[in-house]
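[1] here's my sequence, what's the structure:
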Amino acid sequence: MVRRRVLTLLLTSLAPIPVATLSNRELGGTGQNYIKSLFAVGFQGLLILVCVAIYAVLIQGIATSGDPIGAIWGTVGYTVLLCFMLFKTGSIAQRIFGAH
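    The predicted model follows:
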């Protein structure tokens, strides 16, 4: 979470440099890639919210079951799945927006 905030602050503080290249024919790709990566970081935040919301719904369903050992293993499984998806949100967002 902190890494994403630092990345967002870094992207917005350095915004004038790549945006200035948008009007240049040779360097226009730099500005376009910057805009794509900026949208990808914002979309990554949305994906993180969706993953956490799905996780919360899945965990609520486990908590009401009668088997405590099964509930623990189910919680561990869903937590591992959540961690995996949180690490993949960055690459998914970059693939959707074509940012590199």
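
[2] all contacts plus neighbour counts: C-alpha atoms, from now on.
    Noted.

[3] which ones are touching the residue nearest the centre of the chain?
    Centroid-nearest residue in the chain: Gln44, 2.6 Å away (criterion: C-alpha atoms, centre = their mean). Listed by C-alpha atoms under 8 Å, 6 or more residues apart in numbering, the contact partners of Gln44 are Thr89, Gly90, Ile92, Ala93.

[4] here is the second sequence; please produce its structure so I can put it next to the first one:
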Amino acid sequence: MPILPSCVVLGQNDGTDAWVSVRGTAEVYRPSVEETDLMVGAESADGRVPDWVMTTVRERMISGKRCVIRVALDEVFAARLPDADDDVRPGDHAT
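    Next comes the predicted model:
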């Protein structure tokens, strides 16, 4: 059953206090083996992540121990972005 979540995503610890709050409909999605291979791949695209980690993630996705939360974004409820001229605040409802 879909739920209507609100989610706050914080920026990296890069000296800014960037964040965004979004709303939408979320569902747990179990991708096929082919979709998992497209998303995760067999090798790490980032040298900081060892290949064995990618293999473990792939295996857990296929076995159902990990899943994807798919969100159909309805609105950006509020945000503070470091490069934006104006912050989006509750009531602005940027979509």
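
[5] post the TM-score for the overlay when you can.
    Overlay of the two chains. TM-score (TM-score structural alignment, normalised by the length of structure 2): 0.24; 38 aligned residues with a C-alpha RMSD of 3.9 Å.

[6] a markdown table for the contacts of Gln44 of structure 1, including secondary structure and distance to Gly70 of structure 1?
    Compiled in a markdown table, the contacts of Gln44 of structure 1 are given as follows (DSSP: H, G, I helix; E, B strand; the rest coil; distance: C-alpha to C-alpha, whole Å):
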| residue | secondary structure | distance to Gly70 of structure 1 |
| --- | --- | --- |
| Thr89 | helix | 28 |
| Gly90 | helix | 32 |
| Ile92 | helix | 31 |
| Ala93 | helix | 34 |
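
[7] mind checking the longest helix of structure 2?
    Across structure 2, the longest stretch assigned as helix under DSSP state H is helix 51-63.

[8] which parts of stretch 34-53 of structure 1 are buried?
    The neighbour-count check on stretch 34-53 of structure 1 (16 or more other C-alpha atoms under 10 Å) flags 34-41, 43-45, 47-48, 51 as buried.

[9] in JSON lines: the residues you listed, plus distance to Leu11 of structure 1 and secondary structure.
    JSON lines is the format used below for these (distance: C-alpha to C-alpha, whole Å; DSSP: H, G, I helix; E, B strand; the rest coil):
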{"residue": "Tyr34", "distance to Leu11 of structure 1": "8", "secondary structure": "helix"}
{"residue": "Ile35", "distance to Leu11 of structure 1": "10", "secondary structure": "helix"}
{"residue": "Lys36", "distance to Leu11 of structure 1": "11", "secondary structure": "helix"}
{"residue": "Ser37", "distance to Leu11 of structure 1": "9", "secondary structure": "helix"}
{"residue": "Leu38", "distance to Leu11 of structure 1": "7", "secondary structure": "helix"}
{"residue": "Phe39", "distance to Leu11 of structure 1": "11", "secondary structure": "helix"}
{"residue": "Ala40", "distance to Leu11 of structure 1": "11", "secondary structure": "helix"}
{"residue": "Val41", "distance to Leu11 of structure 1": "9", "secondary structure": "helix"}
{"residue": "Phe43", "distance to Leu11 of structure 1": "14", "secondary structure": "helix"}
{"residue": "Gln44", "distance to Leu11 of structure 1": "14", "secondary structure": "helix"}
{"residue": "Gly45", "distance to Leu11 of structure 1": "15", "secondary structure": "helix"}
{"residue": "Leu47", "distance to Leu11 of structure 1": "19", "secondary structure": "helix"}
{"residue": "Ile48", "distance to Leu11 of structure 1": "19", "secondary structure": "helix"}
{"residue": "Cys51", "distance to Leu11 of structure 1": "24", "secondary structure": "helix"}
